[in-house]
Every structure is written in C-alpha cells, then in structure tokens.
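In: how would this look folded up:
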Amino acid sequence: MSKAFTRENDQDDEDDGEASAPALPPGTRNYMTRRGHRLLREEFEHLVKVERPNLVQVVSWAAGNGDRSENGDYIYGKKRLREIDRRLRFLTKRLDSSVVVDPAEQENTDQVFFGATVTICDQDGNESSYQIVGIDEADVGAGMISWISPLARALMKAREGDSIRFQSPMGWREIEVVAVRYIG
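Out: Presented below is the predicted three-dimensional model:
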C-alpha cells in the first residue's frame, strides 16, 4: 500500500487538540470573560491569517523539491499543519459555545459570581486574591482560577466575612472571604 494512504498517527484526528485543555462539564456553557474571549479570537485569527498561510507556502515549496520521504521541511510542515488544523477546530468549538460575561456588568456585587476577584484568608492568615474566569483562561500563577475548580465552586454566592470549607486536592481547607470586587 502506498504511504499516501496510511495514517502516521491515529491519535492526530481523535482529540481535536483538546488533550491539554480541560473539558466542560456536561450540559454547561463555556463562560469566559471579555479578555479571555479576545485572546482566543486573536489566537484563532493569527493561526488562520498568518501562521497557516506561511506554512502552506513552505510545504508547497518543499513538495516541489522532489522526494518527499526525506524532505524535512515537507514532513515537519505537514505535521505542523495537522497541529494547526486541530487547534483551529478546538478554538472554533470553544468560541462557538462561548458565553461572554463582563464582570463590570454584575449587579449583585456583594456576592461571588463568575468574574469576581475574591480576596481570601486561609487558616494561617495568608491572604490571596483570585479572579474566577473561564476554563480556557485559567492561570493559577496569575491568580485566575476556573469557575469549575473546587475553590471557585466553594466560593460561589459567598459574601465578605463568610467562612468557607471545601475539599481541595490536598484535603479539607477552611478559608474566609475578605473582599469581593468586580473589575471589567
């Protein structure tokens, strides 16, 4: 059988680039902030308008050089094109299912909801601040936690001064809500 009709990697078409991204809970919407939506849209636009067209040119040039079996530019380019196409399918699904929530438009600002920036104090007196964001924009190091994380779920509907007990990956923890802010 010709190599043209075989799959190099069966997993390439199966995961649509979602292997590293957390899955949405069944039956829920893909909530995200305006910033998160903008970043996904910018990544999509960059892949479609810049990276993919440039790579198609390289692959086309490499294909014209003759023997493709030992042509590194061609082989790498085709692999990278599959990665880009997989990422584009993933981004399309996420953007199509997204519900953009602007934290600045929250009316009930004394309670914790999606988009809130919450300052908490743990049992040792250490304060931390987290913004509750969409799963695609979560970055714990930057203080942005996903709305489906155990901490965010425990904080939902809490108010300043409330004590919250929740199950974290490291066991049960108790925290106190020090402040709730909504920043656009």
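
In: can we go C-alpha only for contacts and neighbour counts from here?
Out: OK.

In: Ile145 in helix, strand or coil?
Out: Under DSSP: H, G, I helix; E, B strand; the rest coil, Ile145 falls in the strand class.

In: then Trp172?
Out: Trp172 is classified as strand under three-state DSSP.

In: now do the contacts for it.
Out: Taking Cα atoms under 8 Å, 6 or more residues apart in numbering, we find Trp172 in contact with Arg165, Phe166.

In: measure it to Ala154 for me?
Out: 12 Å (Cα to Cα, to the nearest Å).

In: now list whatever residues contact both of these two.
Out: Counting by Cα under 8 Å, 6+ apart, the contacts common to Trp172 and Ala154 are Arg165, Phe166.

In: buried sites along the one helix or strand Leu81 maps to?
Out: Here Leu81, judged by DSSP states H and E, is contained in helix 72-96. Neighbour counts using 16 or more other Cα atoms under 10 Å place 73-74, 77-78, 80-88, 90-91, 94-95 of helix 72-96 among the buried residues.

In: same question for stretch 40-49.
Out: Neighbour counts over stretch 40-49 (16+ other Cα under 10 Å) mark Leu40, Arg41, Phe44, Leu47 as buried.

In: and what of stretch 51-61?
Out: Neighbour counts over stretch 51-61 (16+ other Cα under 10 Å) mark Arg52, Leu55, Val56, Val58, Val59 as buried.

In: quick one more, to check against the first:
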Amino acid sequence: MGRYRPPRSRGSNYITSEGERRLREELKYLWKVKRPEVTQSVQEAAAQGDRSENAEYIYGKKQLREIDRRVRFLDKRLEELEVVYRPPTDQSRIYFAAWVTLEDENGKEHRYRIVGPDEIDLENGMISIDSPMAKALLKKSIDDEVQVITPSGTKYYEIVAIEYNTDKN
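Out: Now for the predicted structure:
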C-alpha cells in the first residue's frame, strides 16, 4: 500500500482558456506519446525473463501507474472545470484572469495574473484565485490600497494597473 496523501482541498473550478489548452495538451501527450513509449519498454523488459528481479520492468510498471493516475486526474478535472473565455464587462475592477500591477510599501512593482488553481506558476506571476493575495485583490480598482496577511506579516500594496489581455504570459 502506498503512502497516505490527504485529499486535495477543493479549489475553484475556473480556468483560463490558455490553462485549459495546456491541460488538454498534457493529457494528449501522456495518452498518445508517453504511455505507448513506456508500454513498449515494459514489454521489452518483460521479454527478458524473470520479472521479479528485472529493474527495468519494475520501474516501467511504476511509470505506467503514475501516467495512468495523472491521465485519470486530468480527464476528471477537465470535465468539472469552467473555462473563462471572455474578460468581464467592467474592466476597471479586478476579476478572474486579470493582470494586476501592484506597488509595495518600498515602491517596488509586482505583476500578477489571477488564474485557477490548476495554472499556478509563481515564476511567471500566475497566482491562484483561492490565494490570500487574489482574495484581497478581487473587486478592487486602480489606486485602491490592499492589505494582505502573509506568514511573514501584513503587507500593503497599491493597485497601479489592471489589464485583461489574454495574450500575455
């Protein structure tokens, strides 16, 4: 039996069209490319004889289980996601899929995009709509001050810009 993993907390079911496309591409790659490759290598390893001491066979079977688990997750997750294709009518306020530029207390600017929990990428400024930062930003507009409680203390930001361009990454 495997190691216990607590159930993943239920996040929002929203996703941008770019995020949905990436998940579908990953699912297609795993199912059409990666799984057949691994299946072939497992068959070749099985043909070598004793499977109980065959590391290639054991590792290949483990890879297949991981691929199948990810495929099942993606398949189920894509069914329940709600894709947000269009920006909101009121683009002067912060909503899902907005690019937000903030200025901190030291005058340093930070740029974030509010996305679904399946699209988080902190290196590229993609934050989850379920995060404390995004929750503090929602429905705010330019020049509003935002207070965000973080593990290192309370931080204050001023909203400098809001954009809804979907071509930015």
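
In: let me see the TM-score of these two.
Out: Overlay of the two chains. TM-score (TM-score structural alignment, normalised by the length of the second structure): 0.91; 166 aligned residues with a Cα RMSD of 1.7 Å.

In: in the first structure, what stretch matches stretch 40-58 of the second structure?
Out: Mapping stretch 40-58 of the second structure onto the first structure (TM-score structural alignment) gives residues 57-75.

In: and that stretch, how far apart are its ends?
Out: Its start and end residues considered, stretch 57-75 of the first structure measures 14 Å (Cα to Cα).

In: so how far is it off the chain centroid?
Out: Here stretch 57-75 of the first structure is found 33 Å from its chain centre; the criterion is Cα atoms, centre = their mean, to the nearest Å.

In: where does the residue positioned nearest the centre of the first structure sit, in terms of helix or strand?
Out: Centroid-nearest residue in the first structure: Asp136, 1.7 Å away (criterion: Cα atoms, centre = their mean). In this structure, Asp136 of the first structure sits in neither a helix nor a strand according to DSSP H and E.

In: same question, Ile114 of the second structure
Out: Per DSSP H and E: strand 109-115 holds Ile114 of the second structure.

In: got a list of contacts for that strand?
Out: 14-16, 95-104, 124-129, 134.

In: buried set for that strand?
Out: Buried residues in strand 109-115 of the second structure (16+ other Cα under 10 Å): Arg111, Tyr112, Arg113, Ile114, Val115.

In: so what corresponds to Ile159 of the second structure in the first structure?
Out: In the first structure, Ile159 of the second structure lands on Val177 (TM-score structural alignment).

In: make sure that match is actually in contact with Asp162.
Out: Yes - here Val177 of the first structure reaches Asp162: they are 5.5 Å apart, a contact under Cα atoms under 8 Å.

In: which one's more surrounded, the two?
Out: Taking other Cα atoms under 10 Å, Val177 of the first structure and Asp162 do not tie; Val177 has more neighbours (22 against 15).

In: part of a helix, is that one?
Out: No - counting by three-state DSSP, Val177 of the first structure is not part of a helix but strand.

In: what kind of secondary structure is the residue nearest to it when sequence neighbours are not counted in?
Out: Take Val177 of the first structure and drop its neighbours on the chain: the residue closest to it by Cα to Cα, 6 or more residues apart in numbering is Ile120, 4.6 Å away. Recorded secondary structure, Ile120 of the first structure: strand (three-state DSSP).

In: Ile120 of the first structure: neighbouring residues, count only.
Out: 23.

In: contacting residues for it?
Out: Glu127, Ser128, Ser129, Ile175, Glu176, Val177, Val178, Ala179.

In: quick one: map the second one onto the second structure.
Out: Spelled out, that is Ser128 of the first structure. Per TM-score structural alignment, Ser128 of the first structure is aligned with His110.

In: I'd like the distance between its match and Asn165 of the second structure.
Out: 17 Å.

In: again with Tyr156 of the second structure
Out: 25 Å.

In: higher neighbour count, the two?
Out: Neighbour totals were compared for Tyr156 of the second structure and Asn165, and Tyr156 leads with 14 against 11 (other Cα under 10 Å).

In: just the element for the residue lying closest to that one once chain neighbours are set aside, please.
Out: Using Cα to Cα, 6+ apart and skipping residues adjacent in sequence, the residue nearest Tyr156 of the second structure is Gln147, 4.7 Å away. Assigned by DSSP H and E, Gln147 of the second structure falls within strand 145-150.

In: repeat that for Glu70 of the first structure.
Out: Using DSSP H and E, Glu70 of the first structure sits within no helix or strand.

In: follow-up on the earlier one: pull out the buried members of the contacts of strand 109-115 of the second structure.
Out: 14-16, 95-103, 125-129, 134.

In: how about the most far-flung residue of the second structure relative to its centre, secondary structure?
Out: Distance to the chain centre peaks in the second structure at Gly49, reaching 41.6 Å (criterion: Cα atoms, centre = their mean). Assigned with three-state DSSP, Gly49 of the second structure falls in the coil class.

In: now do it against Ser41 of the second structure, distance only.
Out: From Gly49 of the second structure to Ser41 of the second structure the distance is 14 Å (Cα to Cα).
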